[in-house]
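Visitor: Dropping a prediction and its sequence here:
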Amino acid sequence: MSATTTTLLIDRTPAKAPKAWWQAAPFALVFLLFFLIPLALIAMVSLWNFNEYELIPALTLRNYASIFEGCSGLTDNGDLCVTLSTYLSTLKFCLLVWAITLVVGFAVAYFLAFHVRSPGMQTLLFVLCTVPFWTSNVIRMISWVPLLGRNGLVNQGLVGVGLVEQPVEWLLFSDFSVVLAFVHLYTMFMIVPIFNSMMRIDRSLLEAASDAGASGWQTLWNVIVPLSRTGILIGSIFVITIVMGDFVTIGVMGGQQIASVGKIIQVQTSYLQFPLAAANAMILLAVVLMLIWSLTRLVDLRKEL
């Protein structure tokens, strides 16, 4: 082989690819700046002391102790302490909303993926599902007030047809209205990942199940649901994390009468009790991470993706 040929082969050799950590560096930097550093600052402030006038950068567990003060047993009335009651109330809303959005989201995604044959119609119906997101969450919440209020359209209709003798009080500013608003606001976060998982299912598997004599429900439970579990998990993580930290929806639809962890943090920050709010935020983060960890034990997300 001549020297000229050797030179040409060397020139055509592809350049050495950059190392993997160089490729991941920009994403790692974003993760560091916008997640790890803020989280570390919140954890640090949660260990600070404070008074009516200033923050005192001295490490103390006083904030965590004050949050769980009186939680070693039941109160004189036989109730749980304020902190545990608030977390149980927040978990109640979280589980209710998660269950309802899962059923509704799965049903809508199933209809779009398996009953709508035209790709154009699928796209159109999917876009229609996103229409509510074109407006503010607050506007969508407030839109329920003239419907569910004491003199709202729903109560007028119920009284008009004779189903009730007087307006129903629990339709608005109640647990019902809070759950309804949550489902209205966040069902789309369940629809999208489940629909994406269902669109990846090989349709020949459904035909094989039908040829094997499986009924529609058997195919749904033994084929579609297992193959959609990645989307179910991702949608569940979205809904749980959003509902656990939400305070606007509970404040507006609960008439400022229903407590939640997010509402407590918001009130504490408004009174400039930042260390207490930071401590509550860290506890809330730990609870949410435990819920997510429990879900990931059911599905190995990294393997599925």
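Guide: Yes, it's here.

Visitor: For the rest of this, base every contact and every neighbour count on C-alpha atoms.
Guide: OK.

Visitor: residues contacting F195?
Guide: In this structure, F195 makes contact with 106, 109-110, 112-113, 231, judged by CA atoms under 8 Å, 6 or more residues apart in numbering.

Visitor: right, and the pair among these with maximum separation?
Guide: L112 and G231 (14.6 Å; CA to CA).

Visitor: which of the contacts of F195 are buried?
Guide: Neighbour counting with 16 or more other CA atoms under 10 Å marks 106, 109-110, 112-113, 231 as buried within the contacts of F195.

Visitor: of the residues you listed, closest to L172?
Guide: Once CA to CA is applied, the member of the buried ones among the contacts of F195 that ends up nearest L172 is F106, at 27.2 Å.

Visitor: Contact partners for the closest one?
Guide: 190-191, 194-195.

Visitor: In helices only, show me these.
Guide: When the contacts of F106 are checked against helices (DSSP state H), the matches are 190-191, 194-195.

Visitor: mind putting those in TSV, distance to K303 included?
Guide: Shown next, in TSV, are these (distance: CA to CA, whole Å):
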residue	distance to K303
M190	20
I191	22
I194	17
F195	19
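
Visitor: What about the residues you listed, which one has the most neighbours?
Guide: Taking other CA atoms under 10 Å as the neighbour criterion, I194 ranks highest of these with 30 neighbours.

Visitor: In addition, the following structure is provided for comparison:
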Amino acid sequence: MSQRGGIAPYLQAAPLALVFLLFLVIPLAIIVMVSFWTYTDYSIQPAFEVQNYLDVFDRCIVRLPTLCTTFRTYLSTLTFCAIVWALTLVIGFTVAYFLAFEVRSPTVQSLLFLVCTIPFWTSNVIRMISWIPLLGRSGLVNQALIGLGLIDQPIEWLLYSSFSVTITFVHLFTFFMVVPIYNSMLRIDRSLIEAARDAGASGWQILWNVIVPLSKTGIAIGSIFVITIVMGDFITIGLMGGQQIASVGKTIQTEISYLQFPVAAANAVVLLGTVLLIIVGLTRVVDIRREL
């Protein structure tokens, strides 16, 4: 019986472990392997060379303090990531706080939470394209501003710019911040808030000293979701940036389109390493496993 009891947890985890192995570990291992292969304009040859990684960071060190193309691309991607993370955190925390603490009825909470999921009933591409009639040169925003007499000429930077990419990112990914923060807030013991209020704490003091610390697990998980998606995105940047804005994901997509699979794999490995470093930094701040 003790042996069966010892084996049972492994048998229960085996299906998920098999899926994890087939669809994550093995593909990642193949990408790492291909990143060391050599290639020409006509063929790809198995090998073990670091030339692809040298090509990714070609002359980056010797050009310092001037940034090379790779460093500028990573800086652009990290800038988008930081801005989108900050905006989604503020909006997501506000929405989650309203649902968890301002809405008293569990039924209404569930209904409003369901409303938040409505945008996910349509394709991401459709949700991106929906901004074009709003932000375009002849779009609703420009026409409204001209009609109100606030501007004489359409604002050019509303679409196919960093602004349109950022606002689309926020639109697409805020819900990934709402869900884990909302889940963390639901687990907060309301008696702690009442005790803080009885002790004379103001609303802001309760928010900063009670709710935020107890929601840090949800904040960390939501941050991981948003950061990982934005760092690897190339569709949103390509479509809403008018193919004029550089990103790491766009670079990899371009290399793949030219059949430069080994250097694209090397770029992907470097991107994965960068994302993992960010995630490790977050987990150093918040011990997610202990808090869950």
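Guide: Received, thanks. If you're wondering where the values come from, they're calculated on a predicted model, not measured in any experiment.

Visitor: What is the burial count for A43 of the first structure?
Guide: Residues lying near A43 of the first structure (other CA under 10 Å) number 16.

Visitor: Can you find the partner of it in the second structure?
Guide: Under the alignment (TM-score structural alignment), A43 of the first structure pairs with V32 of the second structure.

Visitor: same thing with V82 of the first structure?
Guide: Across the two structures, V82 of the first structure finds its equivalent in T69 of the second structure, going by TM-score structural alignment.

Visitor: So what's the residue count around the residue nearest to that match when sequence neighbours are not counted?
Guide: Using CA to CA, 6 or more residues apart in numbering and skipping the chain neighbours, the partner closest in space to T69 of the second structure is C60 (7.9 Å). The criterion is other CA under 10 Å. On that basis, C60 of the second structure has 17 neighbouring residues.

Visitor: re earlier: in the contacts of F106 of the first structure, find the pair that's most separated.
Guide: M190 and F195 (8.6 Å).

Visitor: which residues sit in contact with the residue nearest the centre of the second structure?
Guide: What sits nearest the mean C-alpha location of the second structure, by CA atoms, centre = their mean, is V226, with 2.3 Å. Contacts for V226 of the second structure were tallied using CA under 8 Å, 6+ apart; they are 84-85, 173-174, 176-177.

Visitor: Against L271 of the second structure, how distant is S247 of the second structure?
Guide: Computed as CA to CA, to the nearest Å, the S247 of the second structure to L271 of the second structure distance reads 11 Å.

Visitor: next one: A8 of the second structure
Guide: For A8 of the second structure, the distance to L271 of the second structure under the criterion CA to CA works out to 38 Å.

Visitor: And the two? Which one has more around it.
Guide: Here A8 of the second structure and L271 are compared on neighbour count by other CA under 10 Å; more neighbours surround L271, at 19 against 12.

Visitor: can you give me the helices in the stretch 101-250 of the first structure?
Guide: For the stretch 101-250 of the first structure, the helices identified by DSSP state H, counting those that start in this stretch occupy 119-130, 137-142, 145-148, 153-161, 175-186, 188-199, 203-211, 216-219, 225-227, 229-245, 248-253, in order along the chain.

Visitor: The longest one vs the second structure, mean deviation?
Guide: Right, helix 229-245 of the first structure. Its matched residues in the second structure lie on average 0.3 Å from helix 229-245 of the first structure after superposition (mean CA distance after the TM-score superposition for the first structure).

Visitor: equivalent range in the second structure for that helix?
Guide: Residue correspondence for helix 229-245 of the first structure in the second structure, counting by TM-score structural alignment: residues 216-232.

Visitor: what helix or strand is A29 of the second structure on?
Guide: When elements are assigned from DSSP states H and E, A29 of the second structure belongs to helix 26-34.

Visitor: who's in contact with that helix?
Guide: Contacts of helix 26-34 of the second structure from elsewhere in the structure, counted by CA under 8 Å, 6+ apart, are 46, 261-262, 265-266, 268-269.

Visitor: Over to stretch 129-149 of the first structure?
Guide: Applying CA under 8 Å, 6+ apart, the contact partners of stretch 129-149 of the first structure are 152-155, 169, 171-172, 181, 185, 188, 249, 252-253.

Visitor: Which pair of these spans the longest distance?
Guide: In terms of CA to CA, the contacts of stretch 129-149 of the first structure reach their longest pairwise distance at E169 and M188, which sit 28.7 Å apart.
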